[in-house]
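Trainee: I'll drop the sequence and a predicted model, then ask my questions.
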Amino acid sequence: MAKDELAHPPVEELRVGPILSALADAKRRRVVAELAERPDEERLCASFELTVSKSSRTRHWRVLREAGLVYQRDAGNGLYIRLRKADLDRRFPGLIEAVVAAD
C-alpha cells in the first residue's frame, strides 16, 4: 500500500459488528443512504451536508471506511467516496437495503 493510500478491509474480512456500529450514527446512515441511491457513483466527500466540524467529518469518513461500508480515494484536490455495494451484497445480502428502508 502506498504511503498516501487509504486502508480498506478486504471483502472477506468485513464483519457485521463494525458495520452495525458505524451505522448506529444517524449522520453516517444518511451518508450511506445517499450513496445507496447511486451505488456506482463516486462523490466528493465535501458534497455531503454534514453540520459538524471538519475533524468530525473526517472521523465519520474513517469509521465508514474502516467498517468496510465505503471506498475512499484521495485525488489530491479532494477526497472521494463511494458505497462498497457489491462487496456488501456479496458478504451480507440485503443489509444495505434493510438499513436504508428502516431509517
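Mentor: Yes, it's here. Numbers count the residues shown, from 1 in each chain.

Trainee: going forward, measure contacts between C-alpha atoms and count neighbours the same way
Mentor: Will do.

Trainee: any idea how far Gly76 is from Ala36?
Mentor: Look at Ala36 and Gly76: by CA to CA, to the nearest Å, they are 25 Å apart.

Trainee: what about the two, which has more around it?
Mentor: Neighbours were counted for Ala36 and for Gly76 using other CA atoms under 10 Å; Ala36 has more, 18 against 8.

Trainee: okay, buried residues for the longest helix that the chain contains please.
Mentor: Longest helix of the chain, by residue count under DSSP state H: helix 54-67. Within helix 54-67, the residues scored as buried using 16 or more other CA atoms under 10 Å are 57, 60-67.

Trainee: dump the residues you listed into CSV; add distance to Ser21 as well.
Mentor: Formatted as CSV, those follow (distance: CA to CA, whole Å):
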residue, distance to Ser21
Arg57, 17
His60, 12
Trp61, 14
Arg62, 13
Val63, 9
Leu64, 9
Arg65, 12
Glu66, 11
Ala67, 8
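
Trainee: just the helices in this protein please.
Mentor: For the chain, the helices defined by DSSP H occupy 16-23, 26-37, 54-67, 85-91, 95-102.

Trainee: residue nearest the centroid of the protein?
Mentor: Compute the mean C-alpha point of the chain, and by CA atoms, centre = their mean the closest residue is Val70, 3.0 Å away.

Trainee: check it against this one:
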Amino acid sequence: MQQATPSTDLPHPDADEIQLGAVLFALSDPARLEIVAQLRDGPIEMARCHLNDPDVPKSTKSHLMKVLREAGVIRNVAQGRGRILSLRREELEQRFPGLLDAVLNARG
C-alpha cells in the first residue's frame, strides 16, 4: 500500500493490491455507489459530492469515502484546503475488466 505523507495524504492501495472482494463490498452499499456514480464523469471536490439524504452526518460521509478509498475504488487527495475525489477507473478496468461499468449500468 502506498504510504501517506505526514498530514494531508491518505494511503491508497497500489493497483496490484486491489482485491475483488473489497471492491464488490465497497460498491454494494447504495450510498457508496451513489458517490462512485457522481465520479463517473470525472473528479470532483469532496465538498461538492453529495448524497441523496441531506441528513447524513459528516462522519458517515467520511466513512463512506474511507471504504471506497481503502478498497481502491477512488483516490482522495488534498488540494489546497479541500480534497479532490476521483474514480480509479483505469486501474479497476485493468484489474477487473468491465466490472465498474457493469455495476454502474445496473444501478437502478
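Mentor: Yes, it's here. From a predicted model like this one, the values you see are computed outputs, not experimental measurements.

Trainee: now what about the TM-score between them?
Mentor: In this superposition the chains share a TM-score of 0.91, using TM-score structural alignment, normalised by the length of structure 1; 100 aligned residues with a CA RMSD of 1.1 Å.

Trainee: now the longest helix of structure 1 on structure 2. Mean distance?
Mentor: Compared with structure 2 after fitting, helix 54-67 of structure 1 has a mean deviation of 0.5 Å; criterion: mean CA distance after the TM-score superposition for structure 1.

Trainee: ok so, going back, and the residue nearest to the centre of structure 1, what does it touch?
Mentor: Going by CA atoms under 8 Å, 6 or more residues apart in numbering, Val70 of structure 1 touches 64, 81-84.

Trainee: got a quick PyMOL command for the buried subset of those residues?
Mentor: In PyMOL, a selection of the buried entries from the contacts of Val70 of structure 1 looks like this (16+ other CA under 10 Å):
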select buried, resi 64+81+82+83+84
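
Trainee: about what we covered before: which other helices and strands contact the longest helix of structure 1?
Mentor: Secondary-structure packing of helix 54-67 of structure 1 (3 or more CA pairs under 8 Å, 6 or more residues apart in numbering; DSSP states H and E): helix 16-23, strand 70-74.

Trainee: nearest to Leu50 of structure 1, out of those?
Mentor: Leu50 of structure 1 lies closest to helix 16-23 among those, at 15.3 Å (CA to CA).

Trainee: structure 2: matching residues for the longest helix of structure 1?
Mentor: Mapped onto structure 2 using TM-score structural alignment, helix 54-67 of structure 1 spans residues 58-71.

Trainee: related to what we said a few turns ago, looking at the helices and strands packed on helix 54-67 of structure 1, which is buried most?
Mentor: Across the helices and strands packed on helix 54-67 of structure 1, averaging neighbours per residue (mean count of other CA atoms under 10 Å) puts strand 70-74 on top, at a mean of 20.

Trainee: mean per-residue distance, it to structure 2?
Mentor: Here strand 70-74 of structure 1, set against structure 2 after superposition, deviates by a mean of 0.7 Å using mean CA distance after the TM-score superposition for structure 1.

Trainee: report the distance from that strand to the chain centre.
Mentor: Mean C-alpha position of strand 70-74 of structure 1 versus that of the full chain (CA atoms, centre = their mean, to the nearest Å) differs by 8 Å.

Trainee: any idea how far the counterpart of Lys85 of structure 1 in structure 2 is from Leu51 of structure 2?
Mentor: Under the alignment (TM-score structural alignment), Lys85 of structure 1 maps onto Arg89 of structure 2. From Arg89 of structure 2 across to Leu51 of structure 2, the span is 21 Å (CA to CA).
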